[in-house]
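Undergrad: Starting from these lines, generate the structure:
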Amino acid sequence: MTRPQLLIGLMTGTSLDGVDAVLVDLAGAQPRLIAAQGSPLPEALRRDLLTLQAPAPNEIDLAWQAGNALADCYVDAVAALLAKAGVAASDVTAIGNHGQTIRHRPERGYTIQLGNNARLAERSGISVIGDFRSRDVAAGGQGAPLVPAFHEAIFADARRHRVIVNIGGIANLTDLPRSGDITGFDTGPGNVLMDLWIHRHRGAAYDAGGAWAASGKILDDLLAELLREPYLALPAPKSTGRDLFHANWLAARLTGRTDRIEDVMATLTTYTARTIADAVKATAPGVDDIFICGGGAHNPTLLAALARDLPGVSIASTAALGVDPDWVEAIAFAWLAERFIQRAAGNVPAVTGAAGSRTLGALWPA
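TA: Reported below is the predicted structural model:
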């Protein structure tokens, strides 16, 4: 079968910071990024999506209305992307759309990503492949993380033991040894708790450059309390999200404390770094290189904390491997869409815990 060439990848992650859209040429051995487009989510939609992270009144109607509004954001992002690239919709084979996760409960047999793919296909004029996680869950897997197969395809090196760490709202790692099976799982919170804290106290979406965290001091007793979270000790396969790491989770651990807010921020930043480092030490002893992607790649305070916890290990962003860290996940979902078209496996059973390899996704034709 001839490989499709131009595909679009769409990603909205746990951070709820916007829509990442990429146009990718997959004709060659490695994906070639043609254009990328980042679009913020309207604040009202972001609030609705946050509301839907937990049970809410009239949530079925709210979810469908939010899904429709999100699909319209995707349509706008696709149009802007194609205009930037000078490419017609008719030249694109398909859109791979991750959608916005509002519940991730694989232990109950489901995971939900909003985004009304039928509406997206209708309004963009491009076939859409979405709902990538459900088949893996149906096969007994976690449905996450799904990017390790993509990481292996483009980042593995038989000469170097590499770990790829995506630090979005939630952090996940992919262990790529020189030979043998790859592994991967969600390590715990990425930016989600830091974003929550700075938004509450400063009204900002995130701690730009880690500057606020750098102004505080680490509270060792609070860090120890945060590290007692049982999820961290669970064996892989495992995945997590806002279903666990949310405002009430943090509030319960701050009850009765009167810490300076910048010290809490410093501690939350160190917490993310420590949980990643502990996961690397347990999973990938002897690792040569760690490559970071996602929003956390732009937080030098976080990266410095990670380096302190992993002395002697080279840490860089995926830009060093030729892939902009901001677009790795969106490119991955274009790649997974191609896997669907080829009816090839998109999951790694050793990562998700699924009963076997599965073709992931469903098709909404243009």
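Undergrad: Every contact and neighbour count from this point should use C-alpha atoms.
TA: Will do.
Undergrad: And the helix or strand harbouring Leu303, how far out from the chain middle?
TA: Secondary structure assigned from DSSP states H and E places Leu303 in helix 300-309. Taking Cα atoms, centre = their mean, to the nearest Å, one finds helix 300-309 lying 20 Å from the centre of the chain it belongs to.
Undergrad: Please generate a structure for the following sequence too, so the two can be compared:
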Amino acid sequence: MSNNTHQYKVIGLMSGTSLDGLDIAFCNFQYDYAKWSFTILDTKTIAYSQQLKNKLQQALHLDATELLLLHNEYGHWLGTEAKQFIAQHNLAVDFIASHGHTIFHQPDKGLTYQIGSGQHLANASNKKVICDFRTKDVALGGQGAPLVPIGDRLLFSKYDFCLNLGGFSNISFEEKTGKRIAFDISPVNMLLNYLSNKIDLEYDKGGNIAQSGTLNLRLLDHLNKLEHYNLNPPKSLGQEWFTQHCIPLIESTKDTVANLLHTSTVHIAHQIGQVIKSYTTKHKAKVFITGGGAKNNFLITTIKKELENLADVITPNEKMIDFKEALVFAFLGVLRDRNEVNCLQSVTGATKDSSSGVIYYP
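TA: Predicted coordinates for the structure are as follows:
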């Protein structure tokens, strides 16, 4: 290949705040004359065992030694799973890019911590590993999140807005000035799953229970008045914020789970609608929706209603919905490997753009 064309075969590993499991995506990236293209070749989601899920959920409360032990154990587990995936599909892989699993995210204190030791991962998989994509940006005064926008800019530029519905919703778009802007909007699956757990369900499939409920105006008003919605970007959300601000509102509201789910869904759609309405500059903007929440039919319908006559809402095939984040973390690894910018100052509020991520060899 000439200097103008390069190809990378990379595995992306993603574990989100909703603790659904580990997403693995084997991707091919092609760089042709200053333009990127990609193919997602093989994928797998590995559900967490109840034991591992509990450990990750409780990691926030571990003492330092226990947390570091879990960091190493989880890194080894990631490497073992990646190695099995590579063997199963007989893959030739350049390297593995891993998001890790976020335990602490308090950028205002200069703190972010994703467990999943890169060295243990590299040793267990016998592959080069790039991970720890957030620390450098936070050290540069940034939020360390969201990181997906560079992927949105270089891989999904045909859409006006890229909206991800995961544990939280986040959005990314180009401002008129040509700057990429992105930030966390609201809780999504973290809130909906928290409510579903009350009736012994992991989640509300398709949003069917939420759809059967009715609106609790008092709760809706309280949720919409949360301070985060008045802040200007850059801004990001974490589990600590959810625990501190959302759970007390839910717990102090006496109502059925169906009504709480219904109200929460309307709240999420409203906040997303407010953001798109305030930033769109044209009629019928294209909004590209991925993440687990894209399978929640009631949520998507409610968002469409909120954006009626203003935007076209596009949900892609299931593979893209499920694996876009793993794809983008693989891509962040490629950019880091090339020593190119993968973390945007305009998104995170850091003092400068950076090429973020730490490289480990087995």
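Undergrad: Provide the TM-score value for the superposition.
TA: After superposition, the two chains reach a TM-score (TM-score structural alignment, normalised by the length of structure 2) of 0.92; 353 aligned residues with a Cα RMSD of 1.9 Å.
Undergrad: Just tell me the aligned range of the helix holding Leu303 of structure 1 in structure 2.
TA: Equivalent residues of helix 300-309 of structure 1 are located at 297-306 in structure 2, counting by TM-score structural alignment.
Undergrad: The matching stretch: average distance to aligned residues in structure 1?
TA: Between stretch 297-306 of structure 2 and the aligned residues of structure 1, the post-superposition mean distance stands at 0.8 Å (mean Cα distance after the TM-score superposition for structure 1).
Undergrad: In three-state terms, label Ile250 of structure 2 for me.
TA: helix (DSSP: H, G, I helix; E, B strand; the rest coil).
Undergrad: Which of the residues in the helix or strand just after the helix holding Leu303 of structure 1 are classified as buried?
TA: With elements assigned by DSSP H and E, the helix or strand that comes after helix 300-309 of structure 1 is strand 314-317. Along strand 314-317 of structure 1, these residues count as buried under the neighbour rule (16 or more other Cα atoms under 10 Å): Ile315, Ala316, Ser317.
Undergrad: which one of those residues sits closest to Phe150 of structure 1?
TA: When the buried residues of strand 314-317 of structure 1 are compared for distance to Phe150 of structure 1, the smallest value, 16.4 Å, is given by Ser317; criterion: Cα to Cα.
Undergrad: Skipping adjacent residues, who's closest to the closest one in space?
TA: Spatially, and ignoring its direct neighbours in sequence, Ser317 of structure 1 is nearest to Ile292 (4.4 Å; Cα to Cα, 6 or more residues apart in numbering).
Undergrad: The one you found looks like it's in a strand, true?
TA: Yes - residue state for Ile292 of structure 1 (three-state DSSP) corresponds to a strand.
Undergrad: Structure 2: which residue goes with Asn166 of structure 1?
TA: Checking with TM-score structural alignment, Asn166 of structure 1 has Asn164 as its match.
Undergrad: Likewise for Leu193 of structure 1?
TA: Under the pairing rule here (TM-score structural alignment), the equivalent of Leu193 of structure 1 within structure 2 is Leu191.
Undergrad: Wait, a helix at its match?
TA: Yes - membership of Leu191 of structure 2 in a helix is supported by three-state DSSP.
Undergrad: Distance of it relative to Ile24 of structure 2?
TA: Taking Cα to Cα, to the nearest Å as the criterion, Leu191 of structure 2 is separated from Ile24 of structure 2 by 25 Å.
Undergrad: okay, these two: which has more neighbours?
TA: Of the pair Leu191 of structure 2 and Ile24, Ile24 is the one with more neighbours under other Cα atoms under 10 Å, namely 29 against 23.
Undergrad: Just tell me what that one corresponds to in structure 1.
TA: Under the alignment by TM-score structural alignment, Ile24 of structure 2 pairs with Ala21 in structure 1.
Undergrad: go on, Leu237 of structure 2?
TA: For Leu237 of structure 2, the aligned residue in structure 1 is Thr240 (criterion: TM-score structural alignment).
Undergrad: just Val358 of structure 2 next, same as before
TA: Structural alignment (TM-score structural alignment) places Val358 of structure 2 against Ala362 in structure 1.
Undergrad: just checking, its match touches Arg133?
TA: No - shown here, Ala362 of structure 1 and Arg133 do not form a contact pair, counting by Cα atoms under 8 Å, at 10.1 Å.
Undergrad: Looking at those two, which one has more neighbours?
TA: A count of neighbours by other Cα under 10 Å puts Arg133 above the other of Ala362 of structure 1 and Arg133, at 25 against 18.
Undergrad: What's the separation between the more buried one and Arg103 of structure 1?
TA: Distance from Arg133 of structure 1 to Arg103 of structure 1, by Cα to Cα: 12 Å.
Undergrad: Overlap of the contact sets of those two?
TA: Between them, Arg133 of structure 1 and Arg103 share the neighbouring residues Thr111, with contact defined by Cα atoms under 8 Å, 6 or more residues apart in numbering.
Undergrad: what residues are up against Asn273 of structure 1?
TA: One correction, residue 273 of structure 1 is Ala, not Asn. Remark: with contacts taken as Cα under 8 Å, 6+ apart, Ala273 of structure 1 is in contact with Leu302, Leu303, Ala305, Leu306, Asp309.
Undergrad: Excluding sequence neighbours, find me the nearest residue to His245 of structure 2.
TA: Excluding its sequence neighbours, the residue lying closest to His245 of structure 2 (Cα to Cα, 6+ apart) is Leu226, at 7.6 Å.
Undergrad: excluding its backbone neighbours, what's nearest whatever residue of structure 1 lines up with Asp322 of structure 2?
TA: Alignment note: Asp322 of structure 2 maps to Asp326 in structure 1; criterion TM-score structural alignment. In space, Asp326 of structure 1 comes closest to Gly294 once its chain neighbours are excluded; the distance is 5.3 Å by Cα to Cα, 6+ apart.
Undergrad: For that neighbour, list the residues it contacts.
TA: When the contact criterion is Cα under 8 Å, 6+ apart, the partners of Gly294 of structure 1 are Asn166, Ile167, Gly168, Pro325, Asp326, Trp327, Val328, Glu329.
Undergrad: which of those residues tops the neighbour count?
TA: Going by other Cα under 10 Å, Asn166 tops the contacts of Gly294 of structure 1 with 29 neighbours.
Undergrad: Just say helix, strand or coil for Lys84 of structure 1.
TA: Secondary structure, three-state DSSP: Lys84 of structure 1 is helix.
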